[in-house]
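Trainee: the sequence and its predicted three-dimensional model are supplied below.
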Amino acid sequence: MLVKTFSSAVYGINATTVTVETLVCPGIHYHIVGLPDSAIKESLHRIESAITASGYRMPRQKIVVNLAPAAIRKEGSGYDLSIALGILAASGQIQETLLKGYIMLGELSLDGEVQPIKGALPVTLQAKQDGFRGVILPSANAREAAAVQDMEVLAANNLQEAIYFFNKKQKLERVRIDIGDEFMHHINNYDVDFSDVKGQENIKRALEIAAAGGHNVILIGPPGAGKTMLAKRLPTILPPLHLDESLETTKIHSVAGQLHALSSLMTVRPFRAPHHTTSDVALVGGGSSPQPGEVSLAHNGVLFLDELPEFKRSVLEVMRQPLESRNITISRAKFSVDYPASFMLIAAMNPCPCGYYNHPEKECICGSPAVHRYLSKISGPLLDRIDLHVEVTPVEFNKLSAAKNTEKSEVIRGRVIQARNVQTKRFADSPDIHNNAQMNTRVVRQVCLISSSGKQLLQAAMDRLGLSARAYDRILKVSRTIADMEGSEQIENQHLAEAIHFRSLDREDWTG
C-alpha cells in the first residue's frame, strides 16, 4: 500500500515541502531514496524501536521510502516522525484521512519520544504558504512555530500521541501565542541601562547618533575606560523590532538551533559578542552543511567585536562584503545559501599594545612604531566602513562618585525613534533602505545636500585627513542623521563639524 505524508527541508532561512512516499509491499529489505544523508539512512533503527515501544508492529515486508523532490538533498533526523507515520499508515495501523493536511517533523528516540528540530519557524511559514492545515512538531518547537498566525500548531511529546491523533482517539495540544502580548512583555526586557554609566556624555552622544542612523562605531580608549560597558547598552536605545524584523531574526536563530524551548518570537534585538579567537567560518557562516555565522545571528541587532586588533586579520576582512551588501552568500559546489546580515557593528580596542597611548595621565611605553603596527592590524578598507571613530577617555573620580541621575535608556530611545521615523518617511519609496546608514551613493547625493560653506569645511577636512571617497560618504550620512535628530531639513555646518569630529582614527595623532 502506498501512502504520502509530508515533511520539510530547510535551506538557508527558507523551507521546501518534502513529500514522503511510503510503500509497503511483499518482499524484504528497507530502501530509502531521494538523496538522503546518513542521518536519514540510519532512521530505520530509530523508527523500528520507536514503533515497537509505542505498542505497534514494524512490518516484516519490503519498505520503500521516497523523499520527493529527489533533486534536492535532505539532511538531518527531522524526517523520522513523518516516515514512521507513513509506515504505520501504509501497513494499515493508522488511518490516513488526516495525513495530507499536516507537515510533520521530529526526531524519534528509541522509546518513541519526539526530539526537537531546527528551523521550525521557516517550516511553518512555508506550510502556511503551501496551504496545509497545520504542522505537528515536538513540544520544544511548538511556541516558536505558533508565531505563525492562522496555522494549527500541534505539539507531540511522543509517537504514540501522534498515532492516537490520526486514529481520532485523542487530540494533540494546540499551541497558541498572542504576538502583541509577547512584544509588549519583552519590549524593555534588558538587564542593563544607560543610566548605569557615569560621565562619558560625549560617548553616549556618539552611540545615540549611531542608533538613530544605524551607523557602525569603533570605540578607542585605554583599559577600564568603559568601552565594553557602553557597547552592551547600545541595544537598549535601538527602536523595538517590527513584526517582519522579528520573524526574519527568529528564522535565523531557529535554523541555527539557538532558540530556547520556551521562546516564540525574538522580541529584543540580538547582541552578539564573539571572542577574538573566533574563525572566519564562525563569523560569517559556512561548514559542510552551511549554517549562519555571527554576522547573521546579529541580523537586525548589534555585533560587538571587543579587542578588535586581536582578531585575526583574515577574520576581519571577511566582514567587508557583508558590511556593504548586508547579506552573506555561502557557496558550495552544487548549491549556495543566502543569509541576511544587516547588523550594526560596534568595535572596541585599546590604542596601543600597552593601552595608554594618548592617555591624559599614564605614559605609553610602546613608542610610535609599535602604535603604528598595532593600529595597522585593522585595514583601511575596514575602517572606512565604520562611520564613527570615538575616543573614550577614563572617567574622573568626582563623576564616578556623583549621585547625579543620568538619562535612562528609555528616554534616549524615544529620541532615536523620532529620528528613525523621519528616515522611514524619507525612504518610504525605497524598500531596501530603512535608515541613513543604508543609503547608497546615489541616494546620498540626493538626500545629503550641503551649502557652499559646508563644502569648504568638508574639503578642508578631506585634505587635512586624507579621507577616501567612502569616508566622504560616511561623513555625509552621519551629518544627515545629526540633522534628523535636531529636526533640521538642511545639513548645517555644525552637523558636518560634529560628524568630522567622529573620525578619530583619521587624525594624524592616531597614526603613530
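Mentor: Yep, that arrived.

Trainee: from here on, contacts and neighbour counts on C-alpha atoms
Mentor: Fine.

Trainee: how close does L465 get to E492?
Mentor: 21 Å (C-alpha to C-alpha, to the nearest Å).

Trainee: next up, a structure to set beside the first:
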Amino acid sequence: MLSIINSCNLSGIDGFIVNVEVDITRGMPCFNIVGLASTEVKEAKERVKSAIINSEFDFPTKRIVVNLSPADIKKEGSLLDLPMSIGLLRNYITRDIDYFRKTVFVGELSLDGTLKKIRGVLPIVLSAKEKGYKRIFIPYGNLLEASYVDGIEVIPVKNLRQCIGYINGKIDLNLGQIFSDIDKNTKEEEYEEDFSDVKGNYFVKRGLEIAAGGNHNTILIGPPGTGKTMMARRVRTILPDLDKEEKIEISKIYSIAGLIDNNIGIVNKRPFRSPHHSATTTSLIGGGVKSTPGEIVLAHRGILFLDELSEFNRKTLEMLRQPIEDGFINLSRLKYYIKYPCKTLIIAAMNPCPCGYFMSDTPCKCSAYEVIRYKNKISGPLLDRFDLFLPVDSIEHGEFSEDNFNESSASIKKRVQNAKDMQKNRFKDSDIKSNDEIKSSQINKYCKLDRESEQIAKKIFDKYKLSNRSYTKLLKTARTIADLESSEDINKNHILEAFSYRKGYYKYFK
C-alpha cells in the first residue's frame, strides 16, 4: 500500500513542500527513511512507532519504506513526524485521496502521541498557502502564530488521535470558537525610553532623526558617558510602526529562530539587536550546522546596535560589508544555499581612543601610535558604508538645570512617519522601501539637483575627494532631509546639512 502525504520543510525563511511517500509491503519487518534525511528526521522512526502504539493504533509489522521527495534537498527538523504517522495509519482514515492532495501536515510527536510546538510554522503556513493548498494541520501550541495567515484553513490538533478523529469527522474541534477567542493585539508596544530624556546634543538628535527617516547607517563617536548608547537606544522610539507586510516578514525570521513570543504570536515592534563586542562571526552573520540567522538578520527592518564598535574583532566586522551593501546574506553550503534578508539600520557607537578622551576637554593618556592603532580597527571600506558620523560631546552644566526644549519621541516620530510616507509614495512602483535603498542607476531620477545644488555638491566632491559610494550616500541623505521638510525638491541647504553630518569622519578618521 502506497500513501502520499503532503508536508513542508524549511530552507532559510521559506518553506518548500515535501511529499512523504509511505510504502507498506510484505517482507521482513523494517522501517527505513530515505530522501536525504537529517539525523533528527531518521530518528523519527522510534518517535512515530511509539506515538502510534500509545495512541491505541496498530503499528504495521511489515516492510516500511518512507521516501521524502524531492530526494535531492536535505530535510531537517522533527516536523515530518505527523505526516509519516498519517501515512502509516491510512487504513484508519475514511477520507478519499482528493482530501489529502489539498492538505498539508506538520508536527513533532511525543512518545505518547502528543504534538509538540515546532519552529518555523509561520513560513510553513505561508508557503502552503502560496502553493494553493486548502488546509494545514499544525500542533495546537503554534495556533496563535499561524492564525495571522489568511486564505488557508489552519487546523490545530493536540495529539495524533485527535487528528485522525477530526479527519474522519468523528471529532469537532470547534475551530470557529477557537479562532474567535484569539486576541490579535498587534499594536506596537510602548517604550519606556523617550528622546525628551536626552539633554542637549541637538545636532546628534537631528542626525538620528535623519537616520531614522531614510534608514541611514550612523556612527556615534565621543568620550565615555556622553550619552551615545542612551541616544542610540531611543532611535527605535521614532521609527514608524510596522505595517502588516513587515510584521509577517520579521515574524518569519523569528519563527525559524524560535524567538516568537508565545503570548503574542507575532513580532509587533521593530527589532533592536545589540550583540556584545565579543560576538563571533557566526552569531553576527549567521551560519553554523543548521544555517541559523545571525544578529544582522534578526535586526531586519529594525536596528542593529554595535556598541563599542572598535572592540569587535576586525575580521568579524569586515563580514558586515557585503550584507550592509546588498541587504541580504547568502550562506552557501555543499549542495544548497540559504538567502536571508538583512535590510537593517546599523547604529554604531565608539570611543575615539583606548582611554576614550582623544580630542575632548579631558586630557588623553594615549600615545599617538595607540590612537592610530585603535582607529585602524575600523577599515576604510567599512567606514565608507556609513552615511552619518556624529560627534557626541559633553554638555554644559546649565543644560541639565535649564528648562530647555527637549522634543519628545512622539513629536519626532511624526516627521519621520511623514518622510516615510513620501518615500512609500515615491517608490510605490518598485521594491524600494527607504531612501538608503536607492540604486546608483536611480540617483538622477530620485535625487535630482538644481543648478545651484549641483555646483555645491561638485565643490564638496572635488575638495574632499569623496568616493562614488560616499557621494551617492550624501545625495541620499539630502533626499531624506528634504523629505523631513516635506519638500519634493533638494536644495542647497539640504546638501550642506547632509555634508555637515560627515564632520565626525574628518575629525576622528582623517
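Mentor: That came through, no problem. Fair warning: this is a prediction, and the values are worked out from it, not measured in the lab.

Trainee: mind checking which helix or strand T19 of structure 1 is in?
Mentor: In this structure, T19 of structure 1 sits in strand 14-25 according to DSSP states H and E.

Trainee: run a quick neighbour tally on K428 of structure 2.
Mentor: By other C-alpha atoms under 10 Å, 11 other residues sit near K428 of structure 2.

Trainee: and if you look at K187 of structure 2?
Mentor: With other C-alpha under 10 Å as criterion, K187 of structure 2 counts 10.

Trainee: just give the closest residue to it, not the sequence neighbours.
Mentor: Using C-alpha to C-alpha, 6 or more residues apart in numbering and skipping residues adjacent in sequence, the residue nearest K187 of structure 2 is N268, 6.5 Å away.

Trainee: same question for S54 of structure 1.
Mentor: Q160 is the one closest to S54 of structure 1 (C-alpha to C-alpha, 6+ apart), at 5.5 Å.

Trainee: over to S408 of structure 2?
Mentor: Nearest non-adjacent residue to S408 of structure 2 (C-alpha to C-alpha, 6+ apart): S196, at 4.5 Å.

Trainee: is it fair to say the one you found lies in a helix?
Mentor: Yes - under DSSP: H, G, I helix; E, B strand; the rest coil, S196 of structure 2 falls within a helix.

Trainee: tell me the contacts of the residue nearest to K187 of structure 2?
Mentor: With contact set as C-alpha atoms under 8 Å, 6 or more residues apart in numbering, N268 of structure 2 has these partners: T186, K187, E188, E189, L242, K247.

Trainee: and in structure 1, which of those remain?
Mentor: Retained in structure 1: T186, K187, E188, L242, K247, out of these (criterion both residues aligned by TM-score structural alignment, their matches' C-alpha atoms under 8 Å).

Trainee: so how do I select the buried members of those residues in PyMOL?
Mentor: Applying 16 or more other C-alpha atoms under 10 Å to these leaves a buried subset, and the PyMOL line that selects it is:
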select buried, resi 186+242+247
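
Trainee: any chance of a markdown table for the kept ones among the contacts of N268 of structure 2, columns secondary structure?
Mentor: Listed next are the kept ones among the contacts of N268 of structure 2 as a markdown table, based on three-state DSSP:
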| residue | secondary structure |
| --- | --- |
| T186 | coil |
| K187 | coil |
| E188 | coil |
| L242 | coil |
| K247 | helix |
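
Trainee: I'd like the distance between T19 of structure 1 and T5 of structure 1.
Mentor: 6 Å.

Trainee: between these two, point out the one with more neighbours.
Mentor: Taking neighbours as other C-alpha under 10 Å, T19 of structure 1 and T5 compare with T5 leading, 26 against 19.

Trainee: helix or strand: which one has the more buried one?
Mentor: strand 2-11.

Trainee: what do you get for T282 of structure 2?
Mentor: helix 281-285.

Trainee: now do that helix: distance to the chain's middle.
Mentor: Here the centre of helix 281-285 of structure 2 is set off from its chain's centre by 14 Å, with C-alpha atoms, centre = their mean, to the nearest Å.

Trainee: number of nearby residues for S43 of structure 1?
Mentor: Neighbours around S43 of structure 1, by other C-alpha under 10 Å: 22.

Trainee: now it: how far from V114 of structure 1?
Mentor: From S43 of structure 1 to V114 of structure 1 the distance is 13 Å (C-alpha to C-alpha).

Trainee: swap in N202 of structure 1?
Mentor: Note on N202 of structure 1: its distance to V114 of structure 1, by C-alpha to C-alpha, is 54 Å.

Trainee: comparing those two, which shows the higher neighbour count?
Mentor: Between N202 of structure 1 and V114, counted using other C-alpha under 10 Å, the more crowded position is V114 (28 against 13).

Trainee: aligned to that one, what sits in structure 2?
Mentor: Matched to structure 2 by TM-score structural alignment, V114 of structure 1 sits across from L115.
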